[in-house]
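Enquirer: can't give you the sequence, but here's the structure:
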C-alpha cells in the first residue's frame, strides 16, 4: 500500500476532500493523510457536506499541521494550492514523488448557498479527476 500526503495551507477544504477521495477510490491501494503548513484549526463544513453529498465516507477529519506527520514516510506528496490565486504552496522536502494539483479554494467563494455548493463540487470534481487519471 502506498502512503500519500495531501498538503495545502489551511488543511480545511481541498486537502481534506482529497484525503477522503484517495482513501475511497484507492480501495486499499493507498492510505492518504492530509495536513497544512498553516492549519486553519477546523474543517470547513462545506467539505464534509460535499463528501457526504457524493457518497464518500470519511472518518473524523481535523485540520492539522504538517509537523504532525513529518515523522511518517510518504510515497507521494500532493500539493493542492491554487497557483492562479497566487497562493503560497507548502514545500515538502522529503524523499518521495511530488505532484501539484492546482485547485481553487472553495472556502474563498462568496455568494448564494448554491454558488458555494457549486464551488465545492468543482473542487471535488477536479480532485476526483486527478486521482483517477494520475493515481488509479
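Expert: Now that the structure is in, tell me what you want to look at. For clarity, every value in this text was computed on a predicted model and none was experimentally measured.
Enquirer: Please count neighbours and contacts with C-alpha atoms only from this point.
Expert: Will do.
Enquirer: And residue 68, how far from residue 113?
Expert: From residue 68 across to residue 113, the span is 34 Å (CA to CA, to the nearest Å).
Enquirer: where along this structure do the strands fall?
Expert: Applying DSSP state E to the chain gives strands spanning 2-8, 30-36, 76-79, 97-100.
Enquirer: Any chance of those in CSV with mean neighbour count and distance to residue 124 as columns?
Expert: Listed next are those as CSV, based on neighbours: other CA atoms under 10 Å; distance: least, CA to CA, whole Å:
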stretch, mean neighbour count, distance to residue 124
strand 2-8, 23, 14
strand 30-36, 23, 15
strand 76-79, 22, 15
strand 97-100, 14, 15
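Enquirer: okay, now the one to match up with it:
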C-alpha cells in the first residue's frame, strides 16, 4: 500500500499539531505518516499532548517541537499534504514546500491556552483530540488515488467544514 506524508502546522508545535501527527500515524494503518512543525516552536511538547500521544501508542522519541523550516530542506521528506491546525499558522507566510502538496486549514482552539485545574486542561486536550480524530478518520477514508488535485484539495478542506 502506498503511504502519504502529512505535515500538520501550528505556531508553537506543542499541542494540536503534535496530536495530529500522532493520530495520523497511529489511526491510518500505514496509509499516512504524520509529521508536525511550527512557525515559532516553543521547543517542548505540552505534557498533556505528550501523554495523549503516548496513550495512542506513538513512539516517545518522535515527540519533539520543531521549526517548519526543517521540512522545506531538499533532503526532508516530501509532503503529500500540509494542514494548518491553528489560525495563526494559517495566516503566516509558509516556506516553499517541495512537491506541490495538497493543503487545507483545520482550525482548532489551542488547548494549551486553557487556564484552570489539570482536569480542566485535560478536558480541553481531549476535546481537541476528538475533533482531530474525527477529521483524520475522514481523511483516511478518502479515495486519494481516484481524485484529481483540485478535487482532493476540496475534499480535504471540506472535512473540517462538516
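Expert: Sure thing, it's come through. Computed from a predicted structure; not experimentally measured.
Enquirer: what TM-score do we get after superposing?
Expert: TM-score of the superposed chains, computed with TM-score structural alignment, normalised by the length of the first structure, equals 0.88; 130 aligned residues with a CA RMSD of 1.4 Å.
Enquirer: Residue 111 of the first structure versus the residue nearest in space to the middle of the first structure, what's the distance?
Expert: Central residue of the first structure (CA atoms, centre = their mean): residue 15, 1.6 Å from the mean position. Separation of residue 15 of the first structure from residue 111 of the first structure (CA to CA) stands at 22 Å.
Enquirer: Also residue 133 of the first structure?
Expert: For residue 133 of the first structure, the distance to residue 111 of the first structure equals 31 Å [CA to CA].
Enquirer: next one: residue 25 of the first structure
Expert: Noted for residue 25 of the first structure: a distance of 31 Å to residue 111 of the first structure, by CA to CA.
Enquirer: With neighbour numbers in mind, choose between these two.
Expert: A side-by-side neighbour count of residue 25 of the first structure and residue 111, using other CA atoms under 10 Å, places residue 25 first with 16 against 10.
Enquirer: quick one: what's aligned to the more buried one in the second structure?
Expert: Using TM-score structural alignment, the equivalent of residue 25 of the first structure in the second structure is residue 27.
Enquirer: right, and that match touches residue 138 too?
Expert: No - Residue 27 of the second structure is not in contact with residue 138 according to CA atoms under 8 Å; the separation is 10.8 Å.
Enquirer: what ranges do the helices span in the second structure?
Expert: Along the second structure, counting by DSSP state H, helices occupy 16-27, 47-55, 87-90, 118-141, 149-161.
Enquirer: And these: which comes nearest residue 81 of the second structure?
Expert: helix 149-161 (9.1 Å; CA to CA).
Enquirer: Can you list the buried residues in the closest one?
Expert: Counting neighbours by 16 or more other CA atoms under 10 Å, one finds that the buried residues in helix 149-161 of the second structure are 152-153, 155-157, 159-160.
Enquirer: which ones are touching the aligned residue in the first structure for residue 6 of the second structure?
Expert: Taking TM-score structural alignment, the alignment pairs residue 6 of the second structure with residue 4 from the first structure. Going by CA atoms under 8 Å, 6 or more residues apart in numbering, residue 4 of the first structure touches 30-33, 74-78.
Enquirer: what's the answer for residue 50 of the second structure, then?
Expert: So residue 50 of the second structure contacts residue 63 (CA under 8 Å, 6+ apart).
Enquirer: Neighbours of the nearest residue to residue 100 of the second structure once chain neighbours are set aside, how many?
Expert: Spatial nearest neighbour of residue 100 of the second structure, chain neighbours left out: residue 80 (7.6 Å); criterion: CA to CA, 6 or more residues apart in numbering. Using other CA under 10 Å as the criterion, residue 80 of the second structure is surrounded by 18 other residues.
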